[in-house]
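A.B. asks: sharing a sequence plus its predicted fold:
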Amino acid sequence: MTDTGQPTRPSAIAGYGDWPAYVQQHARYHAATAAAQELADALGVPGALPSPDVTVHWEETHDGVTTSQLGWQLGFGPRSTGWLIRPAGASGPVPGILALHCHGGNKFGGADRLVELPESHPSAENARAGHYDGRALATDLARAGFAVLAHDTFGWGSRRFDLSVPPRRTAAALEARQAQWRQDGVVPSGADVYNAAAGFHEETLARTAGLLGTSLAGMVAHDDLAALEILAALPDVDQERLGCIGFSGGGGRSLALAVLSHRIKSYVVTCMMTTFQALLPAFLDAHSWLLQTPGLWRLGDWPELTARAGASRLLVQYALADQLFPEDGMRNAHRILESLHSPESYTGSFWPGGHIFTAGMQREAIDFLSASLGANDLNTLPPFSYQGPCS
């Protein structure tokens, strides 16, 4: 209770009480080019601190790869967890990949959905089954000859907000969801409850970020840039052969990172490419704040942002029955990309099916990154169930 006898209002950013001060003190990320700087300013990416100290929590070698759980503390919020997966026994510097997890409506977990772990939380297993065709993308990339870092980004997994006492708007919406669960006879898991709360809370995060002069996408990019610096600093990683890959919201992160950092030489965007016009009016509510940063369209259409990247190779994978994008928006984006890039620098592939990163799409993406960045022979990979792209 307050001195006036009113109930104490819970924090809307619990676990991140130091976030506003950090943004105020590190107000601007400095990109290498004017074109990249415009995107950084539009997203409100805060300036990054020097690479943080990284702690290795555990390490094990199994089935051809060595997996290490890492941790580091950025300048605000909870500690970050990441997993470094690399080919066991590799000699000499190998190319590096930042594997960027999707949104997926699952903020309880983060990058653990991309990694084969001794023990996986059910939320990670469900995300992998529902969005990645049951495969652990980061581990498969390591088996193909890459050093792969998969990290929890701002708002996900180890970097999630504390919603144990949700702020009032979130609490009211969550109460309605829980009432529906009770009526339906559903007993939600702790992850289910958190993810429901986090879905409602994202509106509060977007408002808070806007007040601070940043955005959800800008804060996520901040964490991604820090992770990229950690990857680049590893002694067995070739700094001149770095790439990134992401599905859905991770695909948006991949595009943004390729623009913001000159380190990225090749990248993959899967199921996250359309024109902004195609989202109007029916598809606006199909997407999170990761895509819909206020004012972003002023810089150009979504596919046009790729022209701001210094990366030399880009693969975009489209799913023709994607529930989040109309087909005409994807095909128009493809035409724009073909007009902006040479056939040697841009590859677009259309796949049957919905909003899923299928095993066949993953194999194509790994092949593409291997050819672009010079990884090892892909014959080291286990068999994939493969259905090729369509026209």
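C.D. replies: On my side now, so go ahead.
A.B. asks: C-alpha only now, for contacts and for neighbours.
C.D. replies: OK.
A.B. asks: in three-state terms, label D301 for me.
C.D. replies: coil (DSSP: H, G, I helix; E, B strand; the rest coil).
A.B. asks: wait, it sits on M273?
C.D. replies: No. Proximity of D301 to M273 does not meet the contact threshold set by C-alpha atoms under 8 Å, at 10.3 Å.
A.B. asks: what about the two, which has more around it?
C.D. replies: For D301 and M273, the more surrounded residue by other C-alpha atoms under 10 Å is M273, and the numbers stand at 24 against 16.
A.B. asks: residues in contact with the more buried one?
C.D. replies: W302, P303, V316, Y318, M330, A333 (C-alpha atoms under 8 Å, 6 or more residues apart in numbering).
A.B. asks: can you rerun that using 7 Å?
C.D. replies: P303, M330, A333 (C-alpha atoms under 7 Å, 6 or more residues apart in numbering).
A.B. asks: what about the second one, neighbour count?
C.D. replies: If you count neighbours by other C-alpha under 10 Å, M330 ends up with 24.
A.B. asks: which positions in the helix or strand containing it come out as buried?
C.D. replies: Using DSSP states H and E, M330 sits within helix 327-340. Within helix 327-340, the residues that count as buried by 16 or more other C-alpha atoms under 10 Å are E327, G329, M330, R331, N332, A333, H334, I336, L337, E338.
A.B. asks: which helices and strands does it pack with?
C.D. replies: Based on contacts counted as 3 or more C-alpha pairs under 7 Å, 6 or more residues apart in numbering; DSSP states H and E, there is no element that helix 327-340 packs against.
A.B. asks: the structure to be compared is supplied as follows:
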Amino acid sequence: MKKYLLLVFIIVVDLLVVMPSLAQKRGKYEFKRNLPVYADSLIKDLTYPLAWGNSDIKDFDVWRKVARQKVFDCMLTPPPAPADGFQMKVLAEEQRDGYKARKIEIRLSRYYTVPAYLLIPDGKGPFPAVNALHDHGAHLFIGKEKMIRPLACEDSLVRADAQQWADQLYEGRFVGDDLARHGYVVFSADAPMWGERGQQEGPKRDRYDMIAGNMMMYGIDLSAYMTYDDIAGTEFLASLPEVDAERIGCMGCSMGGYRAWMLSALSDRIKAGAAVCWMVTTDEQMSFNYSRTENGGFANCFPGLRRWLDYPHVASMACPKAMLFINGSQDKLFPVPGVEKAFKVMHDTWKSQGANEKLETELWDIPHSCPVRAQERVLQFFQKNL
């Protein structure tokens, strides 16, 4: 009986500790739905003075150079390059239908090596190549395995998880493998915090922002490290003898789409880029106009950049390259008015350079996903432009 009463007492004490924290609300507050209550005022003060058309710079090449440097400044300290260049180690290899699949490890920085997959078509190269950039999905257990079917050397949990993710977001198809079957060298690496670059304790989405904040204490931006690695990974791809360095593209869905247009804007190696389900303007994305606000947080955040350039202004640095953007009218993450505004900003830029035919923007009746028909549209785009 005494043990029972003691147990009840402990439970009651625990409830008293927990319940007030759940119920504690003040009559006045300054934040709601993850935004400051003065979000509309902040948006009105975003004038984007460095955007093409807003800037005093009239020469497009000069503008791109200046605007790029501003982006790099906001990306904070870059990871130091490896002392002896890219060093690749092949960890496993297997023959697939028309191409070889390799698991590799590359030293992209003096700080770390990066696990990646590399697909090389059978036959005589050099081949066109694609940097396949994986998504976010609030699912960090796998990274590169979202784009390329895992090799047999991987744990059965990884293989099963990758197939489940492909079924969920890509209608069961591994995008990278399909591109390799069509004659492209395909590279896909884990972004920081995903797959084999994750947390020792296991993937915990709620820890991402805390780790990103801690990284800033070193003068480092975690999202920027992802972009820096995408740039370095593309340089590595261009160095391979199997690759035609003049025919390199990139693609991705969701955060992978964000990575694709960022990489296209910041790397001269990329000749064509395709982004599925990631483009919008800040005034729509970060407002209270819709039931959902930005959830990416630190995954696409460069300190201070919005004071200079909006998302489509950064993407416009890719002009006059060939670019494909597909967004979904049923995509709850990106309000259609913001998507349409962003498309217009980019078309105005490509038109100003006499290259509007190189920019393809499409709004499909799909949710936040990359169905097979979108993958085939991307393949068609690469066949035309690479």
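C.D. replies: Structure received. Computed from a predicted structure; not experimentally measured.
A.B. asks: just the helices in the second structure please.
C.D. replies: With DSSP state H, the ranges of helices along the second structure come out as 2-23, 39-44, 60-74, 156-169, 175-181, 205-216, 222-239, 255-266, 282-285, 311-315, 336-352, 372-385.
A.B. asks: okay, the ones you listed, which one's buried deepest?
C.D. replies: Of those, the one with the most neighbours on average (mean count of other C-alpha atoms under 10 Å) is helix 255-266, at a mean of 26.
A.B. asks: got the angle between the strand ranked longest in the second structure and helix 222-239?
C.D. replies: As assigned by DSSP state E, the longest strand anywhere in the second structure is strand 243-253. For strand 243-253 of the second structure against helix 222-239, the angle between stretch directions is 150 degrees (axes from the mean of the first three to the mean of the last three C-alpha atoms, to 10 degrees).
A.B. asks: ok, and what's touching stretch 120-136 of the second structure?
C.D. replies: 98-101, 143-144, 146-147, 176, 180-181, 183-188, 234, 241-244, 247-256, 259-260, 386.
A.B. asks: of those residues, buried ones?
C.D. replies: The buried subset of the contacts of stretch 120-136 of the second structure (16+ other C-alpha under 10 Å) comprises 98-101, 143-144, 146-147, 176, 180-181, 183-188, 234, 242-244, 247-256, 259-260, 386.
A.B. asks: what's the local residue count around D63 of the first structure?
C.D. replies: 8.
A.B. asks: counterpart of it over in the second structure?
C.D. replies: Using TM-score structural alignment, the partner of D63 of the first structure in the second structure is D97.
A.B. asks: for C244 of the first structure, same thing?
C.D. replies: By TM-score structural alignment, C244 of the first structure lines up with C250.
A.B. asks: repeat that for L305 of the first structure.
C.D. replies: Counting by TM-score structural alignment, the partner of L305 of the first structure is V314.
A.B. asks: kindly report the same for L141 of the first structure.
C.D. replies: Per TM-score structural alignment, L141 of the first structure is aligned with L179.
A.B. asks: how about L49 of the first structure?
C.D. replies: That one, L49 of the first structure, aligns with A81 by TM-score structural alignment.
A.B. asks: contact partners for the residue lying closest to its match once chain neighbours are set aside?
C.D. replies: Closest residue to A81 of the second structure apart from its sequence neighbours, by C-alpha to C-alpha, 6 or more residues apart in numbering: S109 at 4.6 Å. Counting by C-alpha under 7 Å, 6+ apart, S109 of the second structure makes contact with P79, P80, A81, P82.
A.B. asks: how close does the residue positioned nearest the centre of the first structure get to V56 of the first structure?
C.D. replies: In the first structure, the residue lying closest to the centroid (C-alpha atoms, centre = their mean) is G250, at 3.1 Å. The spacing between G250 of the first structure and V56 of the first structure, counted by C-alpha to C-alpha, to the nearest Å, is 25 Å.
A.B. asks: same question for T347 of the first structure.
C.D. replies: Taking C-alpha to C-alpha, one finds T347 of the first structure at 37 Å from V56 of the first structure.
A.B. asks: mind reading off the mean deviation between the helix holding M330 of the first structure and the second structure?
C.D. replies: Mean deviation of helix 327-340 of the first structure relative to the second structure after superposition (mean C-alpha distance after the TM-score superposition for the first structure): 1.2 Å.
A.B. asks: so where is that helix in the second structure?
C.D. replies: With TM-score structural alignment applied, helix 327-340 of the first structure matches the range 336-349 in the second structure.
A.B. asks: residues touching the counterpart of A189 of the second structure in the first structure, list them.
C.D. replies: Counting by TM-score structural alignment, A189 of the second structure lines up with H151 in the first structure. Residues in contact with H151 of the first structure (C-alpha under 7 Å, 6+ apart) are T81, G82, W83, A111.
A.B. asks: no more questions from me, cheers.
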